[in-house]
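Visitor: turn this into a structure:
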Amino acid sequence: MTNYAALLSILLLASGCNAADQTSAGQAKPGAAPATAAAPTKCTSEPCGNTASGEDPQEVALRKANQARDALAASGTDQQRWVFPLFSDTTDPARLQMDVVKAAGFKMRLLPQKGHLVFERPGAVDTFEIAPKELKESTCPQYGVSVIAAGASYALIKKNCPLTEYKPNRYAMTSEYYLYDANSAVMRSVWAAHSGSKDEKFPAAKPAPTIKKVADGYQFSWAGIWPNDPAQKKVEIRNKYSWKANKAGKTELLCTDLTAPKDEALENEMCEGGILPLVSSVRK
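Guide: So this is what the prediction gives:
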């Protein structure tokens, strides 16, 4: 395990996340968000961990993980930064944003109080509604947003919602992947799995989906067993997302199922998935 992945495991443990829900890309099932303590926190349990300062061992681990995250944010590779999700219950503004592709000036920022996810590039800012502003009745009151793959003008994003009892004896867990395309200012859901039982495993995509940029858009691929499927039937998704101008002249991102006959492939059931509401799109 690489050093940054090991430190992510420390961060997950300290923030209440389950490391069993990690993939090889380091995508975390979100839990309590990291926060930097203003002063050392003394142990509240007996016996206390053997730390020189008498701090809670979890606080020590969390501080080290945050230091590693900050170091990677300053000088790490893009892929190393992607390991650390943005958590919706984080209060430190610095940990609610990241450089997605640093050389291109491509940044991502989460605004949990508004439920917005913002993508910024030189001369362009696109803002999407990734969660409802009012979360009291939501099945996903806390979530984490991760970058899985990206280029200068696109990103494959994952949103994880941990197990939540949103009503008495009513449970939900979700994992959803979105494709953000700067050219069309569109963010489409491209893979999603849900669970309504606290006894099921987290509905993670194993293996993680892949995205490839092509001349007229993107090719999305995934092959695996659908999470918690009792039949254990293998599913293959091969979709192409292409740019096309509509009658108004606006660029759209249309889906074609590459496994279907040509006359049945455009926006069929394999392409189902919501398009996130675009709050604003600014071009300077």
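
Visitor: C-alpha only now, for contacts and for neighbours.
Guide: OK.

Visitor: so which elements touch the lengthiest strand in the chain?
Guide: Counting by DSSP state E, the longest strand found in the chain is strand 154-167. The contact analysis (3 or more CA pairs under 8 Å, 6 or more residues apart in numbering; DSSP states H and E) places strand 154-167 against strand 144-151, strand 170-181.

Visitor: alongside the first, I'd like the structure of this one:
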Amino acid sequence: MTPLGTAVTAGTERAWIEFRRGFTNATDLGFYVVMSVVVFAILWFNRDTVVQVPGYELPSATYALPSFVGGLIAFLSVLGVAYALAMEREDGTLLRAKSLPHGMTGYVVGQVLRTTLETIAGLTLALVPAMLFIDGILVDGVGGLVWLPAILVLGLLATLPIGVVIGAVVRSVRQVNTWGSLPLFALIWASGIFVPTIALPQWARVVGQLFPVYWLGLGTRAVLLPDEAAALEIGGSWRPGWTVAVLVAWAVAGVLVAVPILKRMAARESGSAIAERRERALQRTY
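Guide: You can find the predicted model right below:
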């Protein structure tokens, strides 16, 4: 096997080991359990309210569930990569990967695959129980069965590079909250994940459409909601062509931006840089 193939295989094996270890760790598993309970509780308490569509009443929980799919993909993919990258830069894992032949390639493969596995597992734990009591969720025919995984894959490809960029530019794990979590929550709100897009202020609609989270949520709603629900969207349409185009554009742009930033960040890594970060951490502690 070539050195590149060995690096990719090592990255794949590392992703599976870390994924399996995470779901046998009480702390990590507890996070997914709490997230599942929160999602279920929100949908449960809104089970009797409705969203008014012209000539149609759509249960609020039915409308919210597909949006939550898009929101959770963005949340888990962006922050999963950002936190992992920031932590492993601090503890020297990234420096060790850099020292190996094609080590950064294997490292990126491992991070992307691990985050993808964790995102799929998190979605399953959070949303499958909720779907058992929510009516009106449907996948329309063979086209829907193809469209839904395509949107989910495009959503992951469009959002993962954002997490890479955040993890590469922050100086510590703590800064991921400042430059990752808070802006992401604001963006999720502006993307119509929690309320119908047409109920948002005009400026929020404009901002939301600039980022992939909105289009990811729109794509999942287009597959899982009845056609009448399109009246709640901007322009009264699901805009499938725009959805695919924007997500593909974000995926391509993300790779073009994230790869050079990650390489530049890795090039600056050294033993002295790690020692300096540890010294700063000790000073904050004491």
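
Visitor: quantify their similarity with the TM-score.
Guide: After superposition, the two chains reach a TM-score of 0.23 (TM-score structural alignment, normalised by the length of structure 1), with 122 aligned residues with a CA RMSD of 6.7 Å.

Visitor: got a list of what the closest residue to Gln97 of structure 1 other than its chain neighbours touches?
Guide: Excluding its sequence neighbours, the residue lying closest to Gln97 of structure 1 (CA to CA, 6 or more residues apart in numbering) is Arg109, at 4.2 Å. When contacts are counted by CA atoms under 8 Å, 6 or more residues apart in numbering, Arg109 of structure 1 touches 96-98, 117-119.

Visitor: got JSON lines for those, with distance to Glu176 of structure 1 too?
Guide: Listed next are the contacts of Arg109 of structure 1 as JSON lines, based on distance: CA to CA, whole Å:
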{"residue": "Leu96", "distance to Glu176 of structure 1": "19"}
{"residue": "Gln97", "distance to Glu176 of structure 1": "20"}
{"residue": "Met98", "distance to Glu176 of structure 1": "20"}
{"residue": "Leu117", "distance to Glu176 of structure 1": "14"}
{"residue": "Val118", "distance to Glu176 of structure 1": "17"}
{"residue": "Phe119", "distance to Glu176 of structure 1": "18"}
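
Visitor: can those residues go into a markdown table with extra columns for neighbour count and distance to Ser189 of structure 1?
Guide: Formatted as a markdown table, the contacts of Arg109 of structure 1 follow (neighbours: other CA atoms under 10 Å; distance: CA to CA, whole Å):
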| residue | neighbour count | distance to Ser189 of structure 1 |
| --- | --- | --- |
| Leu96 | 20 | 22 |
| Gln97 | 20 | 21 |
| Met98 | 22 | 21 |
| Leu117 | 21 | 14 |
| Val118 | 19 | 16 |
| Phe119 | 25 | 16 |
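
Visitor: closest one of these to Leu72 of structure 1?
Guide: Of all the contacts of Arg109 of structure 1, Leu72 of structure 1 sits closest to Met98, with 10.2 Å by CA to CA.

Visitor: beyond the helix or strand containing that closest one, next helix or strand please.
Guide: Assigned by DSSP states H and E, Met98 of structure 1 falls within strand 97-101. Next in sequence after strand 97-101 of structure 1, counting helices and strands by DSSP H and E, comes strand 106-111.

Visitor: roughly how far does Ser259 of structure 2 sit from Leu76 of structure 2?
Guide: No Ser there; residue 259 of structure 2 is Val. 20 Å (CA to CA, to the nearest Å).

Visitor: when those two are compared, which one has more neighbours?
Guide: Higher neighbour count among Val259 of structure 2 and Leu76: Leu76, with 22 against 15, using other CA atoms under 10 Å.

Visitor: list the contacts of that one.
Guide: Leu76 of structure 2 makes contacts with 115, 118-119, 122, as judged by CA under 8 Å, 6+ apart.

Visitor: now list the buried members of the residues you listed.
Guide: When the contacts of Leu76 of structure 2 are checked for burial by 16 or more other CA atoms under 10 Å, the buried set is 115, 118-119, 122.

Visitor: can you pick out the most distant pair from the residues you listed?
Guide: Thr115 and Gly122 (10.2 Å).

Visitor: which other helices and strands contact the host helix or strand of Val190 of structure 1?
Guide: Under the criterion of DSSP H and E, Val190 of structure 1 resides in strand 186-195. In terms of contacts (3+ CA pairs under 8 Å, 6+ apart), strand 186-195 of structure 1 is packed against strand 170-181.

Visitor: tell me the buried residues in the strand it packs on?
Guide: 171-181.

Visitor: returning to that earlier point: packing partners for the strand holding Met98 of structure 1?
Guide: Short answer (3+ CA pairs under 8 Å, 6+ apart): strand 97-101 of structure 1 packs on helix 78-82, strand 106-111, strand 144-151.

Visitor: between these, which one is closest to Val235 of structure 1.
Guide: Closest to Val235 of structure 1 of these is strand 144-151 (CA to CA; 20.5 Å).

Visitor: the closest one to strand 97-101, inter-axis angle?
Guide: 20 degrees (axes from the mean of the first three to the mean of the last three CA atoms, to 10 degrees).

Visitor: strand 144-151 of structure 1 to strand 170-181, inter-axis angle?
Guide: Strand 144-151 of structure 1 runs at 20 degrees relative to strand 170-181, counting by the same axes, to 10 degrees.

Visitor: who does strand 144-151 of structure 1 touch, helix- and strand-wise?
Guide: Strand 144-151 of structure 1 is packed against helix 78-82, strand 86-87, strand 97-101, strand 154-167, with contacts defined by 3+ CA pairs under 8 Å, 6+ apart.

Visitor: let's see that with 7 Å instead.
Guide: With contacts taken as 3 or more CA pairs under 7 Å, 6 or more residues apart in numbering; DSSP states H and E, strand 144-151 of structure 1 sits against helix 78-82, strand 86-87, strand 154-167.

Visitor: now distance to Tyr241 of structure 1 too, for these, in a markdown table please.
Guide: What follows is these, written out as a markdown table (distance: least, CA to CA, whole Å):
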| stretch | distance to Tyr241 of structure 1 |
| --- | --- |
| helix 78-82 | 23 |
| strand 86-87 | 26 |
| strand 154-167 | 12 |
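
Visitor: that older thread, just give me the closest of the contacts of Arg109 of structure 1 to Ala5 of structure 1.
Guide: Proximity to Ala5 of structure 1 was ranked across the contacts of Arg109 of structure 1 by CA to CA; first place goes to Met98, at 17.2 Å.

Visitor: out of the helices and strands packed on strand 144-151 of structure 1, which is closest to Lys234 of structure 1?
Guide: strand 154-167 (21.5 Å).
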